[in-house]
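*Asks:* The following comprises the amino acid sequence and a computationally predicted model.
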Amino acid sequence: MTSPQFPGPGGGGRDGGGRVRKLDPADRAQLDESPVSLRRIGALFAPYRPQIALVVALIVASSLISLANPFLVRATIDRAIPEQDVALLVALVAGMLAVTVAASVLGVVQTWISTTVGQRIMHSLRTRVFTHLQRQSLGFFTRTRGGEIQSRLTNDIGGMQTVVTSTATSIAANVTTVVGTAAAMAVLSWRLSLLSLIVLPPAIWLTRKVAQMRREITTARQRTLADMQTQIEESLSISGVQLGKTLGAGPMMSERFADTSHLLADLEVRSQLSGRWRMATMNIVFAAIPALLYLAAGLPATSGGMTIGTLVAFTGLQAALFRPLMSLLDVGVSVTSSLALFSRIFEYLDLVVEIDDPEHPVHLPREQAVGAVRFEDVSLRYDGAHRLALDSVSIDVPAGSSLALVGETGSGKTTLASLVARLHDPSAGRVTVDGVDLRSIPLIELSELVGVVSQETYLLHATIRDNLRHARPEATDADIEAAARAAQVHELIVSLPQGYDTMVGARGHRFSGGEKQRIAIARTLLRDPRVLVLDEATSALDNETERAVQDALDHVSLGRTTITIAHRLSTIRDADQIVVLDDGRTAERGTHEELLAVGGRYATLLAKAGATVPDALVLAG
């Protein structure tokens, strides 16, 4: 779904470049798919009713005050100057200045109030969407593009900011200006007003026709610019540069970028040229209408004894009428685009939170928990899946003991482990800690009870200290160093020039896989969880690095309930119990010696891996 173009300030139906806009079919489709209640939009503004009423009053006052100028000009030309009435002339000139000053001050105050209200609404909405998305399950982020989420949080809400602070006030100002100006024109000269009714429609039609010539060029330019930004992001990121160097794709990527840049340059030239045609047409219209008014005023049949002052004042009003009238003709486009933006944001706010805090929470403070985990007849089916990922799995993991999960790829090991941290909820059965159903424990308390170290290590683009403190913001430097020592990464960190203040780089690329993994372990330990889930934490490492990380894991697992998706035979052998999963079911369980004696699935997995030495790998997938 493409992002709608946003109405620009000062013109409800024009984009940022002042171009007349057409209705975007994507906006119409968005509203057909997800209609927006005006009452719901109004609820966003409800807390600011007094400020909004004041803004409307200021807009009306400013527009009406500005209409006094043409009458002051007429009096100056027709009376003060011909009659050499100095006192009247000074008063009229002072009145013109006062009108300008008053309108300008009112405009500043109106802009300040409307922008403040708009920013507060956008802040509230942006925060609500971000917080709501944080509560979504992993499934939502699996099926949703990251760029789409970012676009709604930045582009769409940014576009709504324009709607709130500019479009609505622009419509109000334009309506007031058009109505007031038309009335003032009729008062000044009804004959010239009738002439304007004849001249304006073709002038407006011509201007809109020429302006619409830019739309296709502008659309192509924006699409090409987006392509260029994508190429920059993909090619000049760390991963992109590494891929380009290893594949020797640098020249090809440069040539591709040059082609895109050349196309963009061509489109920019065409866009500027079409813009000049638009401006030329506008200039012709602005020159032609006053010329026709002068002609009408000079002909005996149509002049009606009109004075020079009246003609000058009327011409000024006529010029001020054109732009707001053009904007009002595009109100429908502006409103549709605005509603489409609200629709896209409300779609996210209406997402059901699949894994949420309980209505009636059961508190299990970490200090009181011992960490006994039970899987009670647990089954799980992913959305849209034809078969169960887990099928009636029951496992008892006593407090302080260790459980190793092994099995072929797709057997359900990671899915089962993810239930302990409530990354998913079972479709049937339940998972408990110390006899309490995980769905009854507040999520923030559960994250303190259960720590997870996964295969994929994610480090923030920040210092090592900030990465570790991300797990516990109130942690002291001593706490951070203690966690790093437990993860056996302290010595590495202090050997760096900046120590704990060393920047890890984008996604931690400046560190090796084992170093990143140990930093991640330290980060998890900083929360001091009672239950530790190790999800293939060493599978992507070489043997030597794996041993170093595994030594750290062995050290930190002491005294904690540990659930491990294991690869090293030594880790599995030492586990208090081993569960072999097969197609989501429990195939075998027991100790290393017991399972070898049975000669079943576990023994087969070892045989497939050729496990003849203590550190041989288990085929765990």
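*Replies:* Received the coordinates, thanks.

*Asks:* CA atoms for contacts and neighbours, from now on please.
*Replies:* Fine.

*Asks:* can you give me the helices for the stretch 1-150 of the chain?
*Replies:* 25-33, 38-45, 49-66, 68-75, 86-134, 138-143, 146-151 (DSSP state H, counting those that start in this stretch).

*Asks:* and if you look at the stretch 451-600 of the chain?
*Replies:* Counting by DSSP H, counting those that start in this stretch, the helices of the stretch 451-600 of the chain are 464-469, 477-486, 490-494, 513-525, 543-557, 569-574, 592-598.

*Asks:* putting a second one here so we can go through both:
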Amino acid sequence: MAHGGMGGGMGGGMGGGGGRLSSDLKLAPGQRPDLRRVLGLFRPYRGTLAVVLFLIVLGAAAGVVSPFLIREIVDVALPEQRADVLAWSVGGLIAVTVVSSALGVTQAMLSTRVGQSVMHDLRVSVYSHLQRMGLGFFTRARTGEIQSRIFSDIGSMQSVVTSVMTQIVSATAGVLMALVAMFAMDWRLTLFSLIALPFAVWMNRRVGRRRREIVRTRQEKAADLSAGIQESLSVSGILLGVTMGRTEALSRTFSADSRELADLEVRSEMAGRWHMAVFTTLMALFPALTYLLGGHLLFNDPDGSGITIGTLVAFIALQSGLFPQINGLLRVATQVNSSLALFSRVFEYLDAPILIKDAPDAVALDPAEVRGEIRFEDVSFSYPGAEDPALDRIDLVVPAGKHTALVGSTGSGKTTTGYLMARLYEPSSGSITLDGHDLREVTMESLAASIGVVTQETYLLHATIAENLRFARPEASDEELVAACRIAQIHDHIESLPDGYATVVGERGYRFSGGEKQRLALARTILRDPPVLLLDEATSALDVATERAMSGALDAAARGRTTVSIAHRLSTIRHADQIVVMQRGRIVERGTYDELLARGGVFADLAHQDSRRDDGADGLAADGVVDDGVAAVDDGADEPVVQDPSGR
């Protein structure tokens, strides 16, 4: 066999449930991400940004030329009736307008491209980092919140990232150019124009702090709402809500949360609006006050050596452009201040440590040469926050090419043992080896290619059957898909469907029965042909009739491989080469089925309980009913696929 890799990820969450994001990823109150780190996002595009900066400065310089041309028209061209001066001054005004517009469009195009590139880099960085976080992270974070941070938080930063940098530079350049020109015209009027600036800066900082707090609260509430939608409007969520009679209550809860989010949106929009209104009013009054001061200076300077009418008109034109620039700069500063709350939420994910990763000198195993012997040597493991260890100093040998079964009551540690084999977690102490290689010294990719996993929590994509299978091996041919499905004993059922392998399975595969989904997951794993097969209670959720049909597929898949079964029903592991009995994180018995039964210990008690359950289930099946309420059929086949109006 040409061995492949892990066909299906371990399902189910351990050690913490689906609660809020762990508190160790939260920034302390008032803590902000380093602004230099935010600016560092633009570093790969500094060449383009340099061009944008040049265009901005050029545009700002062109902008201050107009007032001087206006002064020439007022002081020279009109009083002296100089047609030539009037002509070239008007021509200059037209040229400045055309050039400024062209520079603005070019600068906007370049800055938008840079901003969207930064957004793309940030989204990909967060997604790629989360892909490597490991199972432990996702047992503490809700899917809805993760989606909210990738789409909502990063999406809310879009306007900041795509335009704020150029707005800051443009406004700064415009302010500096205008101030230089204003000082060149009259220093007294310039100083008068800047009286309100300290007040505006103080007010801006105060408003920024308020908005940052509101924005963070708003995004957290939006994440809660997104998580609630994702949970309650999934197929499982709808089934739970309807069967528990909670649809009205869920709607009321959603309404209350939505109203709270709407109130936070209003608070965010209105934060500091009165302060800005006062400042804007003052700025609007300054041109009138400047005319008053300029007229006073002109009246007391009859010779016109200090100030002229043209100078006053040109100065007001500069001032009229300066105040909006200052106002825009302060507004952008407030926007940046508040958006730091969004950056902090995204950086929390980027800064989350990757606990399971390749060692610098990790070895890449060749799956074709892997024999499949797995050894646990003095292994202990504790889930974060748990008081008692899940595994306590266990020693275990899984022989190559043999079938080893792990059994025990709920909480005995058998599933945790499987997680450690697949390196979804790492042991707190001790070592686990595959063919003598410590798993911590093997590359994650080659380990995934060597150990295939099938779990009771089958996950299928909302895609066709063929696309679901090729998720394991995109290059697989149609013949290889059919071969894998024959081994998993699902091919005949697929062929009976109207669209065959082109049938869309529906969200999470809910258009198929439990046994059908399990066999599709098994076929997906077989398609990669791993030398080690880990079956994590792969039939525990099935009725007895379906489980018996499924067991034949499992036996066929296990042939020629090292197989580890985490068993729920002991009847499925009767022919295992080795059965390991676990209790409270320790191995208490091991041997064959008959040996352990004859010993009369823990395994014998479990077998007795299992036998009583099977006898009851067989009695129900004889009456045409099985464990999960699905009508039994003579050949043990699964319930039929649910038909939708399209006939699929």
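*Replies:* Yep, that arrived. Everything numeric here is computed off the predicted structure, so don't read it as measured data.

*Asks:* How alike are these chains, TM-score-wise?
*Replies:* Aligned and superposed, the two chains score 0.82 in TM-score terms (TM-score structural alignment, normalised by the length of structure 1); 591 aligned residues with a C-alpha RMSD of 4.0 Å.

*Asks:* ok so, going back, to P426 of structure 1, which of the helices of the stretch 1-150 of structure 1 lies closest?
*Replies:* helix 138-143 (13.7 Å; C-alpha to C-alpha).

*Asks:* against structure 2, where does the closest one fall?
*Replies:* Aligned by TM-score structural alignment, helix 138-143 of structure 1 falls on residues 135-140 of structure 2.

*Asks:* ok so, going back, give me whichever of the helices of the stretch 1-150 of structure 1 is most buried.
*Replies:* helix 68-75 (a mean of 20; mean count of other C-alpha atoms under 10 Å).

*Asks:* what's the mean distance for that helix versus structure 2?
*Replies:* Compared with structure 2 after fitting, helix 68-75 of structure 1 has a mean deviation of 1.4 Å; criterion: mean C-alpha distance after the TM-score superposition for structure 1.

*Asks:* whereabouts in structure 2 does that helix align?
*Replies:* Using TM-score structural alignment, the partner range for helix 68-75 of structure 1 is residues 65-72.

*Asks:* what distance separates the matching stretch from the middle of the whole chain?
*Replies:* Distance of stretch 65-72 of structure 2 from the chain centroid (C-alpha atoms, centre = their mean, to the nearest Å) equals 54 Å.

*Asks:* Quick one: residues in contact with that stretch.
*Replies:* 85-86, 89-90, 92-93, 96, 310-311, 313-315, 317-318 (C-alpha atoms under 8 Å, 6 or more residues apart in numbering).

*Asks:* follow-up on the earlier one: will you turn the helices of the stretch 1-150 of structure 1 into TSV that also has distance to N543 of structure 1?
*Replies:* TSV is the format used below for the helices of the stretch 1-150 of structure 1 (distance: least, C-alpha to C-alpha, whole Å):
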stretch	distance to N543 of structure 1
helix 25-33	53
helix 38-45	57
helix 49-66	66
helix 68-75	85
helix 86-134	36
helix 138-143	31
helix 146-151	34
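
*Asks:* what's the distance between L292 of structure 1 and I198 of structure 1?
*Replies:* If you measure L292 of structure 1 against I198 of structure 1 using C-alpha to C-alpha, to the nearest Å, the figure is 11 Å.

*Asks:* next one: W277 of structure 1
*Replies:* Using C-alpha to C-alpha, we find W277 of structure 1 at a distance of 24 Å from I198 of structure 1.

*Asks:* who has more neighbours, those two?
*Replies:* W277 (16 against 11; other C-alpha atoms under 10 Å).

*Asks:* And the residue nearest the centre of structure 1?
*Replies:* L153 (2.2 Å; C-alpha atoms, centre = their mean).

*Asks:* so who does the counterpart of that residue in structure 2 touch?
*Replies:* By TM-score structural alignment, L153 of structure 1 lines up with I150 in structure 2. By C-alpha under 8 Å, 6+ apart, I150 of structure 2 lies in contact with 123, 126-127, 346.

*Asks:* Return the member of those nearest to G506 of structure 2.
*Replies:* For the contacts of I150 of structure 2, the nearest to G506 of structure 2 is Y127 (24.3 Å; C-alpha to C-alpha).

*Asks:* dump the residue contacts of that closest one.
*Replies:* Taking C-alpha under 8 Å, 6+ apart as the criterion, Y127 of structure 2 is in contact with I150.

*Asks:* From Q167 of structure 2, how far out is it?
*Replies:* The gap separating Y127 of structure 2 from Q167 of structure 2 is 29 Å, by C-alpha to C-alpha.

*Asks:* Repeat that for T280 of structure 2.
*Replies:* The gap separating T280 of structure 2 from Q167 of structure 2 is 19 Å, by C-alpha to C-alpha.

*Asks:* And the contacts of stretch 157-171 of structure 2?
*Replies:* Counting by C-alpha under 8 Å, 6+ apart, 52-53, 56-57, 60, 111-116, 118-119, 325-326, 328-329, 332, 335-336, 339, 342-343 sit against stretch 157-171 of structure 2.

*Asks:* quick one on the thing from earlier: from the helices of the stretch 451-600 of structure 1, which stretch is densest packed?
*Replies:* helix 513-525 comes out most buried of the helices of the stretch 451-600 of structure 1 by mean count of other C-alpha under 10 Å, with a mean of 25.

*Asks:* L35 of structure 2: neighbour count?
*Replies:* When counting by other C-alpha under 10 Å, one arrives at 12 neighbours for L35 of structure 2.

*Asks:* hmm, back to that, nearest to R527 of structure 1, out of the helices of the stretch 1-150 of structure 1?
*Replies:* Nearest of these (C-alpha to C-alpha): helix 86-134, 19.9 Å.

*Asks:* That closest one relative to helix 38-45, how many degrees between them?
*Replies:* Inter-element angle recorded for helix 86-134 of structure 1 and helix 38-45: 110 degrees (by axes from the mean of the first three to the mean of the last three C-alpha atoms, to 10 degrees).

*Asks:* what's the angle between helix 86-134 of structure 1 and helix 68-75?
*Replies:* Using the same axes, to 10 degrees: helix 86-134 of structure 1 against helix 68-75 is 160 degrees.
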